[in-house]
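Visitor: generate a structure from the sequence data that follows.
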Amino acid sequence: MSDLASAAVPGRALSDGTGARAALRRAAPALAVYAAIRLLGLTVLAAWSAADGKSWHTLLTARWDSLWYTRVAEQGYGYAVQLPSGDIHSNLAFFPLLPWLERGLSAALPVSPADAGMAVAWLSSLAAAGALYLTGERLHGPRAGALLAALWAALPVGIVQSMAYSESLFTALAACGVYAVLTGRWVWAGVLSSLAGLTRPVGAAVVAAVWITAAVTLWRERTDGAGLRVALRRHPGLLSGVLLAPLGWCGFFLWVGARQGSFTGYLDVQGGWGNGFDGGLAFGTFIWQQLSGPALPAGLALLAGVGLVLWLYGHGVRRGQPLPLVVYGGVVLLLALTAKGYFGSKPRLMMPAYPLLLPVATALARCRPVRAWWVVGLVAAGSAIYGAFWLNGSGPP
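Guide: Next comes the predicted model:
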C-alpha cells in the first residue's frame, strides 16, 4: 500500500534510468496478448461478414462516424446535412486530430484517408495497451499490467479499437498523459492532454486529471510548509504542464464558436446532432421506459450494467486508486452517463475509462495464472463473437 499512497499524488519525475526501450521490452508480452485478442476479433468479424455477404473492411473504415472523419480529412470543415426534422448534422462536431492524421498519412503513403484512419486506430490501440500495461505494472505489478491491457482488448465493444474511429487514438493519448502525471512528467502530461483534447470532447477528462492533481500536489506542499516557488522547484514542469493541458480542447471549442458566431457554437453543433448533457435525465428516462415496458429484461440488463460500472469506480476509489486515475475515470464516466443522444453509443463512450478495469485486473492477478488467463480467453472469445454480431447489425455510432 505504500507504493499506492506515494502514487496518489506524484512527486518528482522518476529517475530510475528506465527509458522507453526498457519499458517497451517489459510491455512486449502484454502487447503480444493484446494483439492476439484483437486479431481474434478481426478473424471472427471477417468470417461473420463473409457469411453475411458484407465486407469486414467496409465495416471498419466506411460506415457511421468513419465516413464523417474521412470527409473532414478530404474536404475540411463546413459540410452539413439537414434532416427532415430540421436538425442539422455538421461535421464541426468531429474533433480534428484523427482527420489531420488521415490526411497526412494518405498524402505520404499510397493509402486512402479511410485506410489511414484504420492504420492510426490499430497503431494507437497498441500504444494504449502499452500505456495500460505500464500503469498496471507501476501500481500492482507486471501481471496486473498485462491483464489490464488484455481486459481492455476484450471489452464487448472492443472491435471499435480496430475501426477508423477516434477512441483508440484518444485512449492512447489519455492513458499516456495520465501515466505522465503519475510519474511526475508534467510537461509531457500537458502536451498529451492537449493532443487528447484535439481528439474527442472527453479530452476534458485528461485536463481535469492534470489540473486537479497539480492543485492537490501544490496544496500538500503548502501544508508541509513549502512556499509556491519552492513547490514549483520541487515539481519541475508542473506549471508548464498545467498551462499546456487545455490548449487543444479549448482551442477547438473556441474555433468552432468563432466560426459559428457564438461562444456556445460547439454545443449548438452538438445539439443539432441531438447530443448534449442534461445530467442524465434523458438516459434515466430511457432506462425507466425499458423497465416499465415489454423490454423489461433489456432494461434490467442495462440497469445492472450501469450499476456494475459505478461499483467498479467506487471500488477503485475505496482501494486507494491514484488521484489522476480517479479524476480521469470519473469524468469519462460522468460525461458518458449524463449525455443525451443515441444511448447505444454509451458502451463505446465509456471504453476510454480503463481505470474501471483495474480492480478486475488486480483480482485476476491474485489468481493462479492458468485460471486468470482462462477467464481472459473466454471473455475475449465472447467479445469477438459479440463484436462481429454487433458490427454486422446495428453497430455504432
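
Visitor: rest of the way, CA atoms for contacts and neighbours
Guide: Will do.

Visitor: ok, now how distant is the residue nearest the centre of the chain from S262?
Guide: In the chain, the centroid-proximal residue (Cα atoms, centre = their mean) is P352; its distance is 2.2 Å. When Cα to Cα, to the nearest Å is the yardstick, P352 and S262 sit 30 Å from each other.

Visitor: next up, for comparison:
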Amino acid sequence: MSIELALPAARQRPLMRALAWLASWRGVLVWAVASRIVVFVGASVVHLVRPHGYFPASTYGSLQNVLGAWDGRWYRMVAAQGYSLVPGHKSDAELTTMLFSKQDARRACIWVCVFPLGFVFSMAYPTSLVFAALALSMIFALRGRWLTAAVLVAVASLARPEGMFLALPLAALALSRRRELSGSARGRALAAVVAGPLAVAGFLVYLAVVFDNIRAWSTAEAAWGRSFRLGGILDAFAQLPADIRGHPWLVRDLGFLVAYLLLLAVAVRLRIGAAWIAAAALLVVLPLTSGTVESDGRFGMVGFAFYWPLARAIRKPWLERGLWVVSLGLLAWWTVALPLANP
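Guide: A predicted model of the protein is given here:
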C-alpha cells in the first residue's frame, strides 16, 4: 500500500516534504552517518583495547567515558549530562544555502561531517552546541528575526567565549541592510550584534561577584600552563620546538593552524566576506595568546569560513571525494588516538 493511501490527506504533505528533503540531501546524510560510525567504532576500539595514554585504562571503561575524556570531565562537573550533536546539521546547510548555493551547502556539510577532528562533535564538549547555535543565529538574522538571533549568539558565547566573534558577520549584515530597516528593527539588529560580547561580559561579572576575581577563568587555565597575555603569540612559537619534544602531538595542532590560515587566504580570493574571514581568524589566532598552539585545531572547528573555501574551491568530483575519504581515514585514526592527544 502506498504512503498516500495509508495516511490521511492532512498528514501526507508534511511526510512527503520530509521524504523529499531526505532524498535531496541523501548524499550529505550518507557522509554524516558514515562519519559518526567511524567515530563510534573508533571509540569502541579504545574502550575494548584500553591503550596506554595520559589516563589509566579504567578511564576507558565505557564508550561514554571515552567520548567524555579530556575536558569532558570538567564539563560533566558543570552539567549532569553531556550532549552529542551530529555535525552537518540542517542549520549549517541552510546557512550556506542562504549565503551561496545549494551545491556549495552540500559540499560544505560533507566537509563538516568528515573533518579530521570531527570526533569532537560527538564528545562531551560544547563544540557541537556552539556550531549549531552560531549557524542558527545567522539564519534568523538573515530572515530579519534579530532577537532570536541575539538569544542564540548569547547561548553560543556562554558555551564558548569565541561565540561572540559572530558579532562581526552580524554587524556586517546589519550595516548592509540599514537602509531597509525601521528604527525599531535597527535596535533589534543592534541587540543581536552586541548579544555575544554582552554575554561574555556578563559571565565576567558573575566571576567577579561569586569568586571575587574577574579573571577567575584565566586563573584556572594556569593550572594547565596556559595564561593569556599580549606576548603569548610570540611565546607560542618561541617555545614550540621544546613543546613538540615534550608533546609530539602538538604537530597536529600546528598543522591545522597552517591549514586554517591557508584556507583563509583562499577565502579572501573567493571573496567569502571580510567579516566572516575576520571572525574565523580570531578563532585560531586569539587562543595563541595563551602561549601554545595546543587545541588550536579544535578551536577552529566552529569557523564556517574554513569549510566554505573547501566547498567552493575544489570542483573536481574525483579529487573532492578522494579528499573526503582521506579525511574520513584521519577521523578514524585520531578517534582511536584519543588517549594520546588532547583534542
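
Visitor: TM-score for this pair?
Guide: The TM-score (TM-score structural alignment, normalised by the length of structure 2) is 0.77; 315 aligned residues with a Cα RMSD of 3.4 Å.

Visitor: contact partners for L240 of structure 2?
Guide: Contact analysis of L240 of structure 2 by Cα atoms under 8 Å, 6 or more residues apart in numbering lists T292.

Visitor: element containing the aligned residue in structure 1 for it, please.
Guide: For L240 of structure 2, the aligned position in structure 1 is occupied by I287, per TM-score structural alignment. For I287 of structure 1, the host element (DSSP states H and E) is helix 281-291.

Visitor: quick one: list the elements packing against the helix or strand following that helix.
Guide: Downstream of helix 281-291 of structure 1, the next assigned helix or strand under DSSP H and E is helix 296-318. Counting by 3 or more Cα pairs under 8 Å, 6 or more residues apart in numbering; DSSP states H and E, the packing neighbours recorded for helix 296-318 of structure 1 are helix 281-291, helix 323-338, helix 358-365.

Visitor: try 6 Å this time
Guide: Other elements packing on helix 296-318 of structure 1 under the criterion 3 or more Cα pairs under 6 Å, 6 or more residues apart in numbering; DSSP states H and E are helix 281-291.

Visitor: can you show me the helices along the stretch 101-250 of structure 2?
Guide: 102-114, 127-142, 146-159, 167-176, 183-211, 216-221, 232-238, 240-246, 250-269 (DSSP state H, counting those that start in this stretch).

Visitor: distance to A332 of structure 2 for the ones you listed - can I get that in a markdown table?
Guide: Formatted as a markdown table, the helices of the stretch 101-250 of structure 2 follow (distance: least, Cα to Cα, whole Å):
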| stretch | distance to A332 of structure 2 |
| --- | --- |
| helix 102-114 | 10 |
| helix 127-142 | 18 |
| helix 146-159 | 27 |
| helix 167-176 | 33 |
| helix 183-211 | 34 |
| helix 216-221 | 30 |
| helix 232-238 | 29 |
| helix 240-246 | 23 |
| helix 250-269 | 15 |
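
Visitor: find the nearest non-adjacent residue to R103 of structure 1, please.
Guide: Counting by Cα to Cα, 6 or more residues apart in numbering, R103 of structure 1 lies nearest to A73, which is 5.1 Å off, once chain neighbours are set aside.

Visitor: do the same with V130 of structure 2
Guide: A156 (4.7 Å).

Visitor: check contacts around the one you found.
Guide: Shown here is A156 of structure 2, whose contacts under the criterion Cα atoms under 6 Å, 6 or more residues apart in numbering are V130, A133, G163.

Visitor: give me the aligned partner of the second one over in structure 1.
Guide: In other words, A133 of structure 2. Using TM-score structural alignment, A133 of structure 2 lines up with L173 in structure 1.

Visitor: give the contact list for its match.
Guide: For L173 of structure 1, the contacting residues are L192, A196, by Cα under 6 Å, 6+ apart.

Visitor: from S193 of structure 1, how far out is it?
Guide: 7 Å.

Visitor: before we move on, what about V81 of structure 1?
Guide: 31 Å.

Visitor: so for the two, which sits in the more crowded spot?
Guide: Neighbours were counted for V81 of structure 1 and for S193 using other Cα atoms under 10 Å; S193 has more, 36 against 11.

Visitor: counterpart of that one in structure 2?
Guide: Using TM-score structural alignment, S193 of structure 1 pairs with V153 in structure 2.

Visitor: thinking its match is in contact with G196, fair?
Guide: Yes - counting by Cα atoms under 6 Å, G196 is a contact partner of V153 of structure 2 at 5.5 Å.

Visitor: which residues touch stretch 343-361 of structure 1?
Guide: Contact partners of stretch 343-361 of structure 1, identified using Cα under 6 Å, 6+ apart, comprise A144, L147, L148, T171, L312, Y313, G329, A336, P397.
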